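Enquirer: next comes the sequence, and after it the predicted model I'd like to discuss.
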Amino acid sequence: MNGRNWQDLALLAPGARVNAVVQVAVSGNGMQGNYHVNLDGQQVTQNTGGGLGAFGQPRFSRDSIAEFEFVANRFDATQGRSAGVQVNAITKSGTNAFAGTASGYFRDDRFRAEDFIQRRVLPYSDQQYSFTGGGPIVRDKFHFFANYEYEREPQTLTSSSPFPSFNIDLSSVRTVDLSGLRLDNQFSPRMRYSMRASHYEEVIPNESAGGAVRHPSTGLMRKLSGDQIINTFTQVLSNRSVNELRAGWLGYTWRLETMLDVPNPIYQVPGLEDQVGPPVIQLRGYTIGGGNANTPERMGNNTWSIRDDFTRSFDLGGRMDVKLGGEYLFVDHYIYLCRFCMGVLDVQNGPIPANIESLFPVWNDPSTWNINALSPLSRRFQMGIGNFQFYPPRHVGAFWVQDDWAISPKVTLNLGVRYDVAKGIWGEDYELLPFVKKGAPIDKNNIGPRVGMAYSLDDRTVIRGGWGKYFGDMSDQPTHGLVGYVESFVPEVNYDRRADFAINPFNGPTPSYQEIAQRQCPVNPAPNCVRQNLLSHMVGPVNETTYSYQTSIGVQRQLAASMAVEADYVSTRSRAEVYTHNINLSYNPATGVNYPFTDISRRPFPDWGVVEPYYPDGWTNYQALQMAFSKRFSNRWQASATYLLSSTKDGTPPPRTGLYDVVTFPVAEDLGGEYTYAGSDQRHRAVFNGIWDMGYGFQLSGVYFYGSGLRYGTTYGGDLRAYGTGRGARLRPNGTIVPRNDLVGEPNHRMDMRVQRRFGIRRVRVDGILEVFNVFNRENYGSYTTQESSASYGRPSQNLNVAYQPRMLQLGFRVAF
């Protein structure tokens, strides 16, 4: 397993739809709410930030996981808050025998091939250590299991921009700490209790830097940590009834900081102590300075949960297993979002200067940067001023009824309905007029019926299928985005042709919050008034939770005692996906394009800058044929194979203007109204894995993965449309438009192999392990330059995910006692 991430095993499951696992093998377009991970019945997926992996997720040691399942289509109402996939896992527990393991896995660049981008061997090493132990505290009653894992990975980040002096190597060390403890106590044959506590901490330096479109100064330090406690009390009420009560807490923290310590920031904000990074300088197709406009960030949540599951079995026209349940979660988000407080300078009013390298002579010393030379290319400057810390709460509830009804030996029906409701998703207690009014109603109609059926044609063949409606779990970004704009201000200062605009955008000291509040155009409509920008991650007027309709029909056939095949047609139609519109734009019906955002007189709200709230009018359609073959271990070998033929399309809704009015006349294709292949579309995917017991203690195993080229979103680079945000970045200088999601990456072929030799020494088993990843050194890529204005357009760029690395050897050992 390359990287020892237990969720990599999800790549083997029918319905998995990714080339490489970051933290979960998702279904859908990677949006928040399309997947959930549940560990020992506890939801461990954090919802503070949106997007797959954008704010990270808690991680757990592979050696602590006893079993897991990847569920792409399940017509069961007991699980929810996912419009796509559920990943369920159970941790290991102790037994009456003391047992434990100690293992280590090691990589070094001496056993690594050349990097596919740099064509040289990059400095690299990796060391992973894992320890487990478990046994009885009170024999037959009380047991424990504990684990600890540590990883240290020195790595090198490279650049491939058109500017040679900017293409330097950045060395750093990523570290991961994982630990856990589980206690199980059986009070009586009818009553038992278990407790699990877990801890996760990861430090990732130089994130966001590297590649063809970012300067080395954009590197960020990401720090993640997560802790969980779950208590489970199970009581057998009778030979037909069982009740399971769970109560737990989950804490998760995300920190994002600049790698550059700037003692004297170029743009000073009065009273702001955390202003320690460089500004963000946006050129056409290239970024210098801050890797994230909202740095530093410190975000997280404390989630308290309680859940009860009651199961009753009885006979009524066949056997019925009825499940009743409910749960409540209180999520206390804590947000420190330093929005634009380092300053964002837009210098896209022309191509990148030919002498750009001489303007930034020392990559990590902003005091040497000649930013003022970029003044003639300036379009506008933005900076956040005010309070950046807030604590938006969320209340979540759900109820469900599920009946698994075996009508006859041949027919089983799965009938269920689930109700989900939440308060705090859409900032109902906040107001920002005229765009958001306080007291908006919460979304109360999230009723999800689900129906499944299995019909046995004979004792070897089953036809199964079903339909269901599934509601997602929305990110907290709409709420904390709104609160942030209520309590802080991001003034927009347009280029006024001053020679020193780039270093003195306010034509004097940076104003305080009180001063800037008095200069707002709605308050003081003077010629030099300032306008507030309401960028993405803000509540809109319609509070609707993302949902999907899932359908499947298929067949499973047992070929022999240990072999089976299956095939299913699946369809997922996702609706009410959040989409952002700059509603402070007006459109020309004669041309079908927006009036330039720089023309303030044409704005529906001339006293405001960009106003880009969420609106739930996006949609995605996915359909696939998924097939699988499996052979359980017998006669010293086992194997499985999966194949997926799929199509994913999504739509861009027509633009909205003013107070969310739909533009009714046709517009240019890059402004909305398109329906085409999604950025996550992949046509073919196949995986084969096998294990062979060779005898004499030797075992050979391997995995082969094939994935056809993924689609990537493409732009020209720069806002030639004068849209005000990146939405206008597909327009070319000659007036043509870059096709949406036009770049298709190269297919991925990857084979990993492992040879293991076991030695027995009394009660101790020692495994010597040799693994080779990407055996044939196939050039697989996971990132590309997607901006046409870049000289590197269409070329692969560095991706540090282990799935895209050159051939590498790993040595390891595992001691079990």
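Expert: Looks like it came in fine.
Enquirer: from here on, contacts and neighbour counts on C-alpha atoms
Expert: Fine.
Enquirer: would you map the helices across the chain?
Expert: Assigned by DSSP state H, the helices in the chain fall at 356-359, 477-487, 513-518.
Enquirer: most tightly packed of the ones you listed?
Expert: helix 477-487 (a mean of 23; mean count of other Cα atoms under 10 Å).
Enquirer: same for that helix, what does it pack against?
Expert: strand 389-390 (3 or more Cα pairs under 8 Å, 6 or more residues apart in numbering; DSSP states H and E).
Enquirer: chain center to the strand it packs on, what's the gap?
Expert: Taking Cα atoms, centre = their mean, to the nearest Å, one finds the center of strand 389-390 at 23 Å from the center of the full chain.
Enquirer: here comes the other one, which I'd like you to weigh against the first:
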Amino acid sequence: METKFAVRARPPAFNSRYRFLRCRRASFSTFLLVLVFTHLLAAQQPPTIPRTDPGAMATLTGTVKDPAGYLIPHAQITLTAVPTATSGSSAAMVTTSDDAGVFRLAGLAVGSYSLLVQATGFALIQQNLVVTEPRGEGHAQRIDVTLPIPTAEMQVSVGDEGDDTAPEHNGSAIVLRPADLNILSDDPDTMKQQLEAIAGPSTDGAHFYIDGFEGTRLPPKSDIREIRINSNLYSAQYDTPGQARIEIFTKPGAGTLHGGLWGNYSNSILNAQDPIATQPAYSHSQLGGYLSGPLGKHLASNANFSRNMYSDSSFVKATVLDGLNVVALTQAIPNKRTQIYFDPRIDFQGPFHTAISLRYIVSHEAQAVGGVGGLVLASEAYRLDNTSQTMQMLATKSFGAKTVNELRFQYTRTRNNEFAASTAPTINVQGAFNGGGAPGGTTRDNQDTYELQDYFSHVFKKSFLRAGGRLRILRDASDATSGFNGAYTFATIGAYQLTLQGIAQGLTPAQIRASGGGASLFSLSVGTPKAKVSRVDGAVYVEDDWKVTPKFTASIGLRVESQTVISDHFDVAPRISLAYAVGPKGKPARFTLRAGSGIFYQRFSTGSQLRIARGNGVVQQQYQVENPDFYPLIPSPAALGASVPPAITQMDPNLRAPYSVFSGLGIDHPFGKVANLSVNYTNTHLVHAFEMRNINAPMPGSGVRPYGGTNAIYEYGSEGLSNQQSLRINSSYRKGPISFYTYYSLSFNDSNTNGGFPSNSYDQHVDYGRAANDIRHQMYAYLNADLPFKIHTSTNAVLRSGAPFNITVGQDLNGDTQYNDRPTYATDLTRASVVTTRWGVFDTQPIAGQKTIPINLGTAPASLQVDQRLSRSFNFGPKLPDAPKAAGAKTPAKPVPVRRRYSFDAYVYAVNVLNHANYTNPSGVLIPVQAGQRSTFGIPTADQGARALLFGGFFSF
């Protein structure tokens, strides 16, 4: 039998049909003061037990169980009579459940009581009950209590009636518990992609929160207790919308010793051949486990570890020169990766409903060949070595069942290192290949993040009030030689070929350029490789979920944010959501109507700060030479400094924090208690999006540079915008051994920036069109089911329409040093610059009167991914006691399976079981071909893997 140990208490669900509400935290100083005050107050009021006629004395008995129905021994039961106008306060009667989870309280007076049940490893639960007169001698009134598993967010429920109009129970919300996790891969990277698919498309991608802190490194699946997706879309507690917000909660320590060991293995012998290139032999293995148990009466621990070893390939599909001949290169580059994860924690259950959790997480990743694939050749590879360490402290205090505060602190120390395999100059041939040395050079990046969260909550009769704040400090110290090796850019593979041919023939640089050869740009960075930046951001919020009527809930919140670095220090973000249940009074709702809107801000990253710190022209100097005639030589910095002014990177002094207005409408329709259908429409309007532009680029028409000279001035601005509309239809079914969930999403996302440079530094409007993440159609489905012979099956499938990609000419046509200019629609088909594609006939050398093609005109192939898992569980060892039956419960029609002490799950997991080739986007650069032929730029550069089988097992006790 397994009794889990928790450090985060959770008050009871007074009304399961309404909802669980998140409880939050107050300041730690307030927590200490209130703790002392309540203790002294209790000491000054010696209570008395009310007594009545002994003949009217009653007995209360019952059981304490966990959510799975297993008995919980040694749970503490506290029964306190509710004070009346005549009786005053009452003493509490305290007992504990026995080894079978059964408790008994005798000699009770008839009347109202408050029952508090708590057990190590579970959230406390408190509820009111009425003890009635005994019906006869020996009769005992019975109550069965189920203690919930605690969460990082303590939850309570409000009210005693009404329909489920909770904001976190919107139609797109999903909760995955341990029984549902079979649909996910054991590989953290693959699991992350699957969760992003379940969450669906959003404007700025998915956001992961692990135990309340935002992060990207996921814990092993064996350490996950619950996953919530798209919960409470407009909550003021978060700085991101609930759409595509993925919250992961890990397991606490347990009150009894238990653990497990798991692993899987895959080998290329059993897998399908990749359609891109012939792969060398490869394998993949994972090994992990956990151990949890008590360290004393009030202490428990839990530790998880995992090791993933990959021996696979990176695929290159490029156009290169073999000697002086242009050839297609398709190659699989062997690549080995290792990931190690270790996560011990200690949980302490203190007095007065106080709980403290201390946790340490360390993860390490090493990769032999990084940065290779697509157009990037093996010569640009770098060795990767990353280590992340996290220390967490969580302190929780609950004051009865209605008031809770929680203090969280996290320190994360991340050390990312990249070591270039070659220091030769980088060679970028637009649309063909990226070769030479690694452009990033050798990088050592040290990040330290401190985060403090302090939240408070209180439950009123018809409302739930939450308030709190967050303070975050980030420090980034970097030592990087990016660009120190120099880089040449060639507009086409033909220009690169003519350059090498001219050098071999002894031609002068002028002759090479006259023949159509020569590089388009040379860049070199010199100076100090070290830079250090920091950022502080904070936020406070208050929010109230008000149950106006049993069928109508209004959630109103306000969040205020601020950050250093930029001049925008006061960002106000109001939030509101409404839900109304339509149906006859006293009956379940036929429909639930939902609406909401809120403002959400984004923060300026430390990575952008580092770029500004280095690019100010003093710490580092970046020299750029257009149409250089000294290839393949690297001129000295002194020679460049005497003739070329360095490029400057800076921030717009009026830079503002981007914010999005996220709004939506939805309708939910239940089908009894087993199925649900919902339709949701959302609109996201993002303004002041970050972008960069060369504010000293030649002005159209005149060619004059506004700031003089010939150097580029790259400036971070906030003039970008985007608009996304999405219609999502969700359906779910859960009954007995079958659970099913699916959705279809139709999205339209237009934008004038992708966070980078516009094609026209003086008119960003010309880039307004399909956004890079405009996935028009997406369907997702998962299925869990029990098959004959005790076999369990899980299916996870996602189908996406092709993503857009930008079609460019691979040249800098306007002198802004950016190679993102688009062709025009051809008007003279006899010109040599005309290229025929499946999207039209384009001219790569635009002339007056021609219209520039829209941004992201191309569309990549659609993708289909279906993963399948088959498993069989074997139970053995000593028999565990059956879960108790409630009074009056009917005997089940089928015999209850016998529970054993040990279990072993054997499974096979098929990745991409249909062996569908899912290609990545092409580069989008037009490659000139012979007259009459169609351009081949639309051929994808790589894929995401063929079908692979993993065989694994999980032993637990």
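Expert: Cool, got the structure. Every value quoted in this text rests on a predicted model; they were computed, and no experiment measured them.
Enquirer: picking that back up, in CSV, list the helices of structure 1 along with distance to Ser375 of structure 1.
Expert: Output for the helices of structure 1, formatted as CSV (distance: least, Cα to Cα, whole Å):
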stretch, distance to Ser375 of structure 1
helix 356-359, 12
helix 477-487, 28
helix 513-518, 23
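Enquirer: what's the closest of those to Gln556 of structure 1?
Expert: Closest to Gln556 of structure 1 of these, according to Cα to Cα: helix 477-487, at 41.9 Å.
Enquirer: ranges for the strands of the stretch 651-800 of structure 1?
Expert: 656-657, 661-662, 674-677, 684-695, 698-707, 711-712, 743-744, 748-761, 764-773 (DSSP state E, counting those that start in this stretch).
Enquirer: out of these, nearest to Trp405 of structure 1?
Expert: The closest of the strands of the stretch 651-800 of structure 1 to Trp405 of structure 1 is strand 684-695. By Cα to Cα, the value is 34.4 Å.
Enquirer: turn the strands of the stretch 651-800 of structure 1 into JSON lines, including mean neighbour count and distance to Asn635 of structure 1.
Expert: As requested, the strands of the stretch 651-800 of structure 1 are exported to JSON lines (neighbours: other Cα atoms under 10 Å; distance: least, Cα to Cα, whole Å):
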{"stretch": "strand 656-657", "mean neighbour count": "20", "distance to Asn635 of structure 1": "64"}
{"stretch": "strand 661-662", "mean neighbour count": "12", "distance to Asn635 of structure 1": "65"}
{"stretch": "strand 674-677", "mean neighbour count": "17", "distance to Asn635 of structure 1": "45"}
{"stretch": "strand 684-695", "mean neighbour count": "18", "distance to Asn635 of structure 1": "9"}
{"stretch": "strand 698-707", "mean neighbour count": "19", "distance to Asn635 of structure 1": "13"}
{"stretch": "strand 711-712", "mean neighbour count": "21", "distance to Asn635 of structure 1": "42"}
{"stretch": "strand 743-744", "mean neighbour count": "19", "distance to Asn635 of structure 1": "43"}
{"stretch": "strand 748-761", "mean neighbour count": "18", "distance to Asn635 of structure 1": "18"}
{"stretch": "strand 764-773", "mean neighbour count": "18", "distance to Asn635 of structure 1": "22"}
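Enquirer: same list (those) but as JSON lines, adding distance to Gly133 of structure 1.
Expert: JSON lines is the format used below for the strands of the stretch 651-800 of structure 1 (distance: least, Cα to Cα, whole Å):
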{"stretch": "strand 656-657", "distance to Gly133 of structure 1": "59"}
{"stretch": "strand 661-662", "distance to Gly133 of structure 1": "61"}
{"stretch": "strand 674-677", "distance to Gly133 of structure 1": "49"}
{"stretch": "strand 684-695", "distance to Gly133 of structure 1": "27"}
{"stretch": "strand 698-707", "distance to Gly133 of structure 1": "25"}
{"stretch": "strand 711-712", "distance to Gly133 of structure 1": "45"}
{"stretch": "strand 743-744", "distance to Gly133 of structure 1": "47"}
{"stretch": "strand 748-761", "distance to Gly133 of structure 1": "19"}
{"stretch": "strand 764-773", "distance to Gly133 of structure 1": "14"}
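Enquirer: of the ones you listed, which is nearest Phe144 of structure 1?
Expert: Among the strands of the stretch 651-800 of structure 1, the nearest to Phe144 of structure 1 by Cα to Cα is strand 764-773 (20.4 Å).
Enquirer: so where is the closest one in structure 2?
Expert: Alignment note (TM-score structural alignment): strand 764-773 of structure 1 is matched to residues 902-911 of structure 2.
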